[in-house]
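> one predicted model, sequence on top.
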Amino acid sequence: MKKMRLHQQMFRMKALPYFVGIAGAALMASTAQAQITNNITIGNAKALGLAHAVTADPPGVDSIHFNPAGLAKIKGRERQLKFLMAHMQLDAKFGAQEVDDLRKAYNDLIDARGGAGDSCAVNPDQSKCFQMDPVQNTKSSTADAALILPGIGLTSVPALAVPFGGIAIEDPDYGWTFATAFYSPQAVGYEREKDDPAAYNGYMVSVSRLTYFAPSIGLQVNDELSVGASIGFSWQGMGIKTKFRAPEQTLQFLAGTMSGLDQSIQDVLDLSLIGPYETVGDLELELDNPLSLSFNLGALWEPEDWLAFGFAYTSESTTTLEGDFKMINSDEFLATMNSLKHTPLLGAALGLLGGTSQINAQKIEKGSVELDYKVPQTVNFGTSIRIVPKLKFNMDLKWVDYKIWNSLDFKFDRNVDFLNLASVIETIAGQNDSDPDALRIPRGYKSVWSSAYGFEYQFDDAIVLRAGYEPRASSVPKNRVDLLLPIASADLYTLGAGYQIDKYSRADIGIGYMVSSFKARAGQSENANSNTAGDVVYNPYSHMSFSAKTTAILFAASLEQQF
C-alpha cells in the first residue's frame, strides 16, 4: 500500500467524531450531570427550603448526608419519612450552520475527483456535494422523565417521585446517636422524542445513585462541640439511549485524502458513502454496580446559643460499573462495513494504522462494557447566626472536586467496528484516545467553589418559614458544554415551612426552582460542535451554534416523629 497523503485543510471535516462519537456521548452521560444533582435529590424539606445552607444547621436524620455531627442533637429515638418530586425541562435552539469555507473546499475536492453528474460548482444541490444540516434553525425539548433503577434498568417514568426514610437512636448513657437512612445523593434522567434534533446527544438518559444503608454515628464531645461520621453503601447506575451521526461525509473525505490507492479501494469507498446527516446507528447501554462505598465526616461547633459553625467532608468514591451495550448500526453503516470487510487490502491497511483487520459488519453489535465511575469528594463550611430571636441566617461555602474527571476510560469486551475505524483515524491525526476495544475520553472539568444562603423565621411556637438562594458554579468549562445535560452555572431559589404538630411530630415542606442557560457559538464546544481538526470527542452539531436552557421544579415533604 502506497503512502497516504493528508490534506490538512480537509481534515477539519471531522473524520474522527463519526466513529468515536457514540462512546463519547455515553461517557458524557456519566459526567455531565455534575452540579445539577449535587444535594438536589436528597429530598430533605428543611435543607431545600434553606437552599442547602445547612452545614452548621444540620437537618435531623439527614445529617447523615449534610453533616453527621448533627446526629448528636437528636434526643431519644426518631424516624423520618419523606417524599421528593422533581420535574426537569431541557430546551435547546440551534442556529444556522456556518460552513461557507468548508462547503467550498469540500465541493472542490469532490469536483477534483470527477465522477458522474455535474460538478458541484455547477449544481451544488446534488447528493454528492456538501449539503446543509437539517438540524439548523430548529428547536428541541424533553418530553418525559426517565430513571435507571436496580432490577429494572433504564425506564420511562411520569415524573421523578421517590419516597425515602431513615431512623436515629440516641444512647443517652454514652452521649452518642446511631442512625441510618435510605436516600439518593444523585438521580437525574429525561426522555426526548426519538426524532428530536437533540437526540444525537441522547434521547433517553439517566444516572442514579441510591444509598440503601448508611450506618452513622454522632457524638456530643462537650457542650459546644459535636462530631460525626457515616459510611454509605450505595447502588450506582447509568443508562443511555442515543442516536449518532457524522456531521461530515467521513469516508468520502478519507477517500479524497488518499493518493495512489488501489482502484478497488477507491471504488469501495465511493460505493459506501454515508450521507453527512444520516443517522449512523443507535446505542443502548446500561451499567451498574450494587456496591459503591463512600464516607462522610462532620463537626459542629456552637460557642454561643446564637452562633454555630459546621464542617463536612464527603469522600471520593470510585466504582467499576459493568453492564451491556448494544449498537444497532444503520443500513448505510452496515453496507460500509461489509464493503471494507470484503476488501482484504483495506482490511490489512487498518491493522497497519492502529486498528485491526477483523471487521464485524453486523447489524447489531453487542457485548459487555465497563467504566470506572468517580463521584468527587466535597468539602463544606457553614455558619448559622441567629440575628434576632426569631430570625436565623445560614451561609455555606462548598468545594466539589470535579477536576478528577480529566479523563474517563471506557472498556469493551470485544473489538467494535466504530472504534476500529476510530483508531485508524486517530493514528492519521496523531491522537491516542481509542483502541479497537477501548476509548479514552478527555473531559477537562474543573473543581469549583460555590455558596448558599438561607433564612429561617420562627413565626410562632409551631410555624417556621424559610427562604434560600444558591448560585451554583458550573464545573463544565464553556468549551465543554453539550446537550446531553445542558447545564452551566445555575441559580436555585427556594421556599419552605415547618409545622410542629405536637410534642413528638414535625412536618416540613420545601419547594425550589432552578434555572440554567448558556450559549455556544459555532466551534466553541469540544463536546458538541467543535470545528478543530483532530478532535477526539463527539461533535454531532459541528459548525453550528446552539443555546440551551434547563429548568427544574422541586418539591419535598417530610415527617419526623419521636417514638
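Happy to help now that I have it. Here the structure is a predicted model, which means the values were calculated and not measured. Numbers count the residues shown, from 1 in each chain.
> contacts, neighbours, all on C-alpha from now
Will do.
> okay, and K503 sits in which element?
Here K503 sits in a region with no helix or strand, counting by DSSP states H and E.
> ok, it to D57 distance?
21 Å (Cα to Cα, to the nearest Å).
> the two: which is more packed in?
The neighbour comparison of K503 against D57 (other Cα atoms under 10 Å) goes to D57, with 26 against 8.
> so is that one in a helix, a strand, or just coil?
coil (DSSP: H, G, I helix; E, B strand; the rest coil).
> who touches it in this structure?
Contact analysis of D57 by Cα atoms under 8 Å, 6 or more residues apart in numbering lists 70, 308, 310, 383-384, 394.
> what about the strands in the stretch 451-563 of the chain?
All strands of the stretch 451-563 of the chain, identified by DSSP state E, counting those that start in this stretch, fall at 463-472, 490-500, 505-520, 544-562.
> okay, angle between the longest one and strand 505-520 too, please.
Counting by axes from the mean of the first three to the mean of the last three Cα atoms, to 10 degrees, strand 544-562 lies at 170 degrees to strand 505-520.
> another one to put next to it:
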Amino acid sequence: MLYASVAQAQLAQNLFIGNPKALALGNAVTADPPGIDSIHFNPAGLARLKGRQFELKGIAGDLSLEAEFTPGPELAYAFEQFPDSLSDPTVNGQKSELSGTSVMLPFFGLTEIPALVAATGGASFEVEDRNMVLATGVFTPMLLGLKREPGDAGVYSGEEVGITRLTYFSPSIGYRISDKLFVGAALNFSYVGVGLNFDMRLPNFTFGAFDTLQDGGCFDQNGDVNSNPLNDIICTGSLSPFQTMAFIEAEFERGLSTTMNVGVLWEVEPWLTLGMTYMSGARDKIDGDVRIEYNSGVQDFINNLAQDTSIVGIVAGALGVDEIGVDETPASMVLEYPQHFSMGASIKVTPRFKTNIDVKWTDTAVWNEWDIKFDEQVQFLGVLGVISDSLNQGTTGGAIGADGLLLPRGYESVWTWAIGFEYQYTDRLAFRLGYEPRGASIPEGKRDLFVPIGETTLYSTGFAFQWSKDTFVDGSLGYVHSEQNIPSNGSTNATSTAIDNFIYNPYAGYNMKTELSVIVGEISIRSTF
C-alpha cells in the first residue's frame, strides 16, 4: 500500500530533467546529447563542449488525473440485494480529480506547493591539453506530486503523494579518443524521498458478509442487542467493506543514493552519429516513519475483541490483539531504481534537417514485489494477516502481518523507442518536434490508480536560439497522455473480487477508467564564464 506509488516515478522518467532540447526531441538524444545534461543522457557528449560553460534551467509542470467508477455486475447485484446494509457513496458512480500538488522535499518532507516547478543547472570545464571535459549538474530523474481533497473517490490510492529523486552532485568526465570517437562517465549522488498520505479500506467479501451479519443478527425488534457470546463481540464497532478503516501517513527518505552513467558517441560520417548509454540501477534501503490512525468503528471492534473473556477473546489475546487507537512506528523499505539502456542514431537528412531515433530498455521487472518492514508491531494488520492466511487461495500472492507487508506488483521490463526532428530555420534559430510512445510496463492484470500508467505517449515541440556567439537559449513544451480501462475483476491490484485479495485492492468489483495528462514546459540558457 505504501510503496505502490513509487512506480509512478517511471511515468516521470526524463520529463523533469529540465533539458528543453531533450524534451523537444522526444528524449531521442542518445546520439545527439544536449550540452551539460549529457551527464544524464550520454556523458560522452560532454567531450564536445568547449571552454568553461554554465547552464541554468527552469521547469514547470501541470498534472491532471481523473478516474471514474461504476459497479461491475457482481457489485451491482450486491447493492441491489442489500440496499440497507451495503452502500458506497464515496466511490459508487463518482469521479476523482486532483486538487493540487504535494512533493517530497529534503528537510521539509511531504509539502504542498502552489505549482510543480523547479530550477536546476550545471557547469563544465574543458581541460584542453588532456582532451577531456569535466562537469557536474543538478537534475531530477524523478519528480512527481499530487493532492486530492478529503472525501474524493481517489483518496484510497493517495490523498497526497510525493516522489523525488534529486541528483545534487554528478562529477562527470567526457574524453575525446579521436576527432570522431568520444566516451564518458558520470557518478550521480542523489536524494530520494517518498511521501504518501491515504485512506485505507478493504472492500473484501469477508467484511461484506460481516457487515450484513451485524445488521441482520445484532438487534431484536426493540433495537436492543441480542446478547450471546458472538453478538457481544461483533455488535460493537464496525468492519464494513466500504468504510475507511484507517488513515495512513508515511514518509521515507535517504540522503545518498548513487548511480552511474556511461556512454559512447561515434561520429561515423558528417551526416551520421551513433550513440549508446547505460544507466545503472540502485537498490536502497530507505528509512522513515508510518502513522496509522484507525476510525472509530475499527477501534471499537478491536478493543471489544481484546477485552472479551470468552474463548474468542482468549484466542484474540494469543494473537497479540490489544486496544488500538493510533499506531506509530519507524519503518523501512527497499527501493529499487531500475537500470536503463539506450542506443540511437542522429541522421542529417539534409544540411538543415536532422532526425534522431532512439531505442531504449528499462528494467521495470525489478518491481515484482515490494517489502515494507515495521520496527514495531501493528496489531490490526496482524489481525488482517490471520484472516488473509485463513482465506488464502493463491490468487494474488504477497503477505500482510503485524511486522510488515509484502506487496505483489508483477511489472515487466520494456523496450520502447523515440524519434525527434530538428529543422535549422536560420543560422541562429532551429525548430524541433518529438514523439515518444512509452508503452506500458504494467500488465493488464496489475493496473490500478496508485500507478495510473497504461499505454503512455509523449508529444513535444521546442526551439533553439543562438542569442550571441557563446549564449544559447532553448525552450520546449511536452504533453504526456495515458488512459486505462480496468473492468471489474480485471486487475488484482484494484478491482478483484477474489475472497483472498486483501493486498491492496481498494476498488473491488468496480469498473474503473482513468485518464492522465501531463503538460511540461522547460527553458534553459547556456553560456560561457
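Looks like it arrived, so ask away. These figures come from a predicted structure and were not determined experimentally.
> now what about the TM-score between them?
Remark: TM-score between the superposed chains equals 0.92 [TM-score structural alignment, normalised by the length of structure 2]; 511 aligned residues with a Cα RMSD of 2.1 Å.
> thinking again about what came up before, with secondary structure as new columns, can the contacts of D57 of structure 1 be given to me in a markdown table?
Shown next, in a markdown table, are these (three-state DSSP):
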| residue | secondary structure |
| --- | --- |
| G70 | helix |
| A308 | strand |
| G310 | strand |
| T383 | strand |
| S384 | strand |
| N394 | strand |
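> which part of structure 1 lines up with stretch 51-60 of structure 2?
The aligned range for stretch 51-60 of structure 2 in structure 1 is 76-85, by TM-score structural alignment.
> ah, wrong one, I meant stretch 177-191 of structure 2
Using TM-score structural alignment, stretch 177-191 of structure 2 pairs with 221-235 in structure 1.
> for stretch 253-265 of structure 2, same thing?
Using TM-score structural alignment, stretch 253-265 of structure 2 pairs with 288-300 in structure 1.
> that stretch against structure 2, how far on average?
Superposed on structure 2, stretch 288-300 of structure 1 shows a mean distance to its aligned partners of 0.5 Å (mean Cα distance after the TM-score superposition for structure 1).
> touching that stretch from outside, list them.
56, 64-65, 67-70, 225-238, 308-323.
> looking at the residues you listed, which are in helices?
Of the contacts of stretch 288-300 of structure 1, the ones assigned to helices by DSSP state H are 64-65.
> give me the buried subset of the contacts of stretch 288-300 of structure 1.
Neighbour counting with 16 or more other Cα atoms under 10 Å marks 56, 64-65, 67-70, 225-238, 308-316, 319, 321-323 as buried within the contacts of stretch 288-300 of structure 1.
> and the nearest residue to I217 of structure 1 once chain neighbours are set aside, which of the three is it?
With Cα to Cα, 6 or more residues apart in numbering as the criterion, I217 of structure 1 has its nearest non-adjacent residue at 4.6 Å, and that residue is F178. Under the three-state scheme (three-state DSSP), F178 of structure 1 adopts strand.
> just tell me what F178 of structure 1 corresponds to in structure 2.
In structure 2, F178 of structure 1 lands on L134 (TM-score structural alignment).
> quick one: contacts for its match?
46, 124-127, 171-174.
> report the separation between the equivalent of V414 of structure 2 over in structure 1 and S234 of structure 1.
Under the alignment by TM-score structural alignment, V414 of structure 2 pairs with V448 in structure 1. Using Cα to Cα, we find V448 of structure 1 at a distance of 25 Å from S234 of structure 1.
> show me what L160 of structure 1 aligns to in structure 2.
By TM-score structural alignment, L160 of structure 1 lines up with L116.
> now do the SS call for the residue nearest to that match when sequence neighbours are not counted.
Excluding its sequence neighbours, the residue lying closest to L116 of structure 2 (Cα to Cα, 6+ apart) is G61, at 5.3 Å. Of the three states, G61 of structure 2 takes strand according to three-state DSSP.
> chain center to the match of stretch 253-265 of structure 2, what's the gap?
Offset of stretch 288-300 of structure 1 from its chain centre (Cα atoms, centre = their mean, to the nearest Å): 20 Å.
> and that stretch, what's buried?
For stretch 288-300 of structure 1, by 16+ other Cα under 10 Å, it's 288-290, 292-300.
> got CSV for those residues, with secondary structure too?
CSV is the format used below for the buried residues of stretch 288-300 of structure 1 (three-state DSSP):
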residue, secondary structure
D288, strand
N289, strand
P290, strand
S292, strand
L293, strand
S294, strand
F295, strand
N296, strand
L297, strand
G298, strand
A299, strand
L300, strand
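> which of the residues you listed lies closest to Q358 of structure 1?
D288 (29.5 Å; Cα to Cα).
> need the longest helix for structure 1.
helix 15-31.
> picking that back up, quick check: the two most widely separated of the contacts of L134 of structure 2?
So, the contacts of L134 of structure 2 by Cα to Cα: farthest apart are V127 and P171, at 14.5 Å.
> Q126 of structure 1 maps to what in structure 2?
That one, Q126 of structure 1, aligns with D84 by TM-score structural alignment.
> mind checking the SS state of its match?
coil.
> what is the burial count for it?
D84 of structure 2 - counted by other Cα under 10 Å - has 10 other residues nearby.
> isn't V207 of structure 1 up against L149?
No. V207 of structure 1 is beyond contact range of L149, at 9.2 Å (criterion: Cα atoms under 8 Å).
> mind listing the shared neighbours of these two?
G237.
> who has more neighbours, the two?
V207 (28 against 21).
> quick check: chain neighbours aside, which residue is closest to the aligned residue in structure 2 for H65 of structure 1?
Aligned counterpart of H65 of structure 1 in structure 2: H40 (TM-score structural alignment). Nearest residue to H40 of structure 2 in three dimensions, chain neighbours excluded: N261, at 6.9 Å (Cα to Cα, 6+ apart).
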